[in-house]
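**Q** any chance you can model this:
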Amino acid sequence: MPHQDDGYTFPLLEGITRTPVRYPNRYGLTIAADLYHAADLDLTVSHPGIVIGPPHGGVKEQGPGVYAQQMARRGFVTLGFDPSHNGESSGQPRHITSPELFAEDFSAGVDYLGTLGFIDRDRLGVIGICGSGGFALSAAQVDHRIKAVATAAMYDISGVAREGWQHSSTPEERQKALTDLAAQRWADVDAGEAALSPTFPSAIPDGLDPVTAEFFEYYVTDRGRHPRSIGGFTITSGQAHINFGSLRHLAEISPRPVLMVTGDVAHSRWFSDELFEQAQEPKELLVVPGARHIDLYDRPEAIPFDALERFFAESLQ
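**A** As a prediction, the model looks like this:
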């Protein structure tokens, strides 16, 4: 269970207001989110807003809230959300992962912020943490209302599904994966429900590889554990990610600015390095000394909030 009595994995900062909200995405699903702003914010004038997505498999009570309250402290109105079919957001079956839906959830957050009387619709940005980094970039490729994009410890989930870790998959391996997914669909049909990939255990086992051990350090211990963040997704979701592929239109975000934040010892750093090369100006790559992947989920001393404040203050003028 979360180590906060209020169900969150972090304490709410003094002087910050957090309000649970609900709104629809364009598929008619109800998105559960938390709206943050400074308690003394002047609501009679318009402010910039930022939509913040969680790591792949995460929920709003984890990393999104850490980012949201810190950016709210710096004068932004922020929204941390649960992706469709996950957390407290609606959608059946539960625990689908979808590149289309998860990108749409960023646009739905923009929709919601734009309904608030104290938001300037021309000053809206997004932050994607881990897997949401790829989905945030995907949303910005086609949604010109998103004026600036920041990613933190970014993963391109769909790119890995199609091409493997650091593009290591062969065409034969991809076809084998699709054959396995086809068999899984028949298994789901026969069972009457969608099977899930493995979920997080109750305790950290021995003998883990370094990347899995790092994720378990966050999701399985009191640091980040949450009952709605289970780690598993419907297995057949893999078809959508393989079909979607990588971020093919990344360059088209320009001339809107992109900031990619990663750690110099993060196992995911190669995503940011590679996609930064593909992005067009204006763009910025910020490498945090000594930061691992999960340190950019929730460690205020590692997350460069001052740089994020500068980026969005300049981008959302």
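**Q** can we go C-alpha only for contacts and neighbour counts from here?
**A** Fine.
**Q** check which helices and strands the helix or strand containing residue 17 sits against.
**A** With the criterion set as DSSP states H and E, the secondary-structure element containing residue 17 is strand 16-24. Under the contact criterion of 3 or more CA pairs under 8 Å, 6 or more residues apart in numbering; DSSP states H and E, the helices and strands touching strand 16-24 comprise strand 30-38, helix 63-73, helix 99-114.
**Q** next, the second sequence, to be compared with the first:
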Amino acid sequence: MKGLSNLAVASLLFLGQSCTQSINNQNVENMKETAKTEHYTFELSNKVTRQKVTFNNRYGITLTGDLYSPKSRSNEALPALAISGPFGAVKEQSSGLYANQMAERGFVVLAFDPSYTGESGGEPRAVASPDINTEDFSSAVDFLGIQKIVDRNKIGIIGICGWAGFALNATAIDKRIKAVATASMYDMTRVMSKGYNDVVTLEERTKTLEQLGEQRWKDAEAGIFHAGAVLNPEKLKGDEPQFVKEYYDYYRTPRGFHERSLNSTGAWNATNALSFMNMPILTYIKEISPRPMLLIAGEKAHSRYFSEDAYKNASEPKELMIIPNAVHVDLYDNVDVIPFDKLEIFFKEHLK
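**A** Below you'll find the model as predicted:
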């Protein structure tokens, strides 16, 4: 946010300028061990069934997801949704909650862990990619479209937080996606390269890239990928920006904590930002048209401007919905704030 130092911005944007741990075989084994834990941050609806599934993306990475479907349904193929996010979260958190709610409303819904995180495959761990994570959405569409209970001509997607940007990018390139909605959107390529509110100067950007280059030398010399600073510490000092406190309140408390979530317990690797620095994912947002988009943001969310700018740059049909008094993380799990009725109406209107 405006007023933060470049160092604070860099650490908050997962640039990982301090190396606190290494991503090695032991870390991977620990992740596999915690993967045995079945813990969801919300209760499964008694109107919904949930089934663990796997599928491969175009890069050969095996993704793991939960398939939600309404218990009461006819033999007719149903409209479907693929959901992921927030950035650094897992399917047992927000995306699963959204899937649970939308399955109650008559959709078949796939909530999935992105490549290199959660229960999904890919090594090294704790890596994100504008290209591969966009592909993750399309591979989720692949999976949904070959299910007998799904009408492949009625598939939409929802992206939350950083995955909202990937959702828009995937929709622009994948014409099989008939409608897209986002919640608390982040454009991760924009925020990593330019900082909050685009305040990072060319000099600061250059310095960050030089630091990332030095980190590559360290990784190469050690033969491992080092991890950056822990995203959300176990305790706050008290002088953090308000939105950092809000992240903490979700990821580090029983409200949203999950063992496999990088935002709850870990960090991206220290060079994670590299591929985000010069790949603007919303370049072709106008090509989503004539398919509809719905952008949802909190009135008091620090991320609100991402949705507003995406709305300005997109072509019709489009809709921007600002939720009064809501902050960024309210759209993660607050079922009294998240406009699920609106999402139901939007997708039932456009997936037909």
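**Q** thinking again about what came up before, list the buried residues of the strand holding residue 17 of structure 1.
**A** The neighbour-count check on strand 16-24 of structure 1 (16 or more other CA atoms under 10 Å) flags 16-18, 24 as buried.
**Q** in TSV: these, plus distance to residue 175 of structure 1.
**A** Formatted as TSV, the entries for these read as follows, by distance: CA to CA, whole Å:
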residue	distance to residue 175 of structure 1
16	50
17	50
18	46
24	36
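**Q** and which of the residues you listed is nearest to residue 300 of structure 1?
**A** Here the nearest of those to residue 300 of structure 1, counting by CA to CA, is residue 16; it sits at 15.8 Å.
**Q** trace the closest one over to structure 2, please.
**A** Correspondence of residue 16 of structure 1 to structure 2, assessed by TM-score structural alignment: residue 48.
**Q** and for residue 123 of structure 1?
**A** Under the pairing rule here (TM-score structural alignment), the equivalent of residue 123 of structure 1 within structure 2 is residue 154.
**Q** ok but that match is inside a strand, no?
**A** Yes - when the secondary structure is assigned by DSSP: H, G, I helix; E, B strand; the rest coil, residue 154 of structure 2 falls within a strand.
**Q** contacting residues for it?
**A** If you count contacts by CA atoms under 8 Å, 6 or more residues apart in numbering, residue 154 of structure 2 has them with 78-80, 177-178, 351-352.
**Q** excluding sequence neighbours, find me the nearest residue to the match of residue 16 of structure 1.
**A** Distances taken as CA to CA, 6 or more residues apart in numbering place residue 70 nearest to residue 48 of structure 2, at 4.6 Å, with adjacent residues excluded.
**Q** how about the contacts made by that neighbour?
**A** When the contact criterion is CA under 8 Å, 6+ apart, the partners of residue 70 of structure 2 are 47-49, 103-108.
**Q** would a markdown table of these with distance to residue 335 of structure 2 be doable?
**A** Formatted as a markdown table, the entries for the contacts of residue 70 of structure 2 read as follows, by distance: CA to CA, whole Å:
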| residue | distance to residue 335 of structure 2 |
| --- | --- |
| 47 | 17 |
| 48 | 17 |
| 49 | 19 |
| 103 | 14 |
| 104 | 13 |
| 105 | 14 |
| 106 | 17 |
| 107 | 18 |
| 108 | 19 |
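**Q** who wins for neighbours among the residues you listed?
**A** The most crowded member of the contacts of residue 70 of structure 2 is residue 108, carrying 28 neighbours; neighbours defined as other CA atoms under 10 Å.
**Q** need the three-state assignment for the aligned partner of residue 79 of structure 2 in structure 1.
**A** For residue 79 of structure 2, the aligned position in structure 1 is occupied by residue 48, per TM-score structural alignment. The three-state label given to residue 48 of structure 1 by three-state DSSP is strand.
**Q** I figured residue 48 of structure 1 hits residue 77, correct?
**A** Yes - with contact defined as CA atoms under 8 Å, residue 48 of structure 1 reaches residue 77; the gap is 6.3 Å.
**Q** what touches both of those two?
**A** Residues touching both residue 48 of structure 1 and residue 77 (CA under 8 Å, 6+ apart): residue 119.
**Q** how far away is the match of residue 79 of structure 2 from residue 119 of structure 1?
**A** Relative to residue 119 of structure 1, residue 48 of structure 1 is positioned 6 Å away (criterion: CA to CA, to the nearest Å).
**Q** name the residues contacting each of those two.
**A** Looking at what touches both residue 48 of structure 1 and residue 119 (by CA under 8 Å, 6+ apart), the common residues are residue 77.
**Q** hang on, the earlier thing: which of the helices and strands packed on strand 16-24 of structure 1 is buried the deepest?
**A** Ranked by average neighbour count under the criterion mean count of other CA atoms under 10 Å, those are headed by helix 63-73 at a mean of 26.
**Q** what's it aligned against in structure 2?
**A** Alignment note (TM-score structural alignment): helix 63-73 of structure 1 is matched to residues 94-104 of structure 2.
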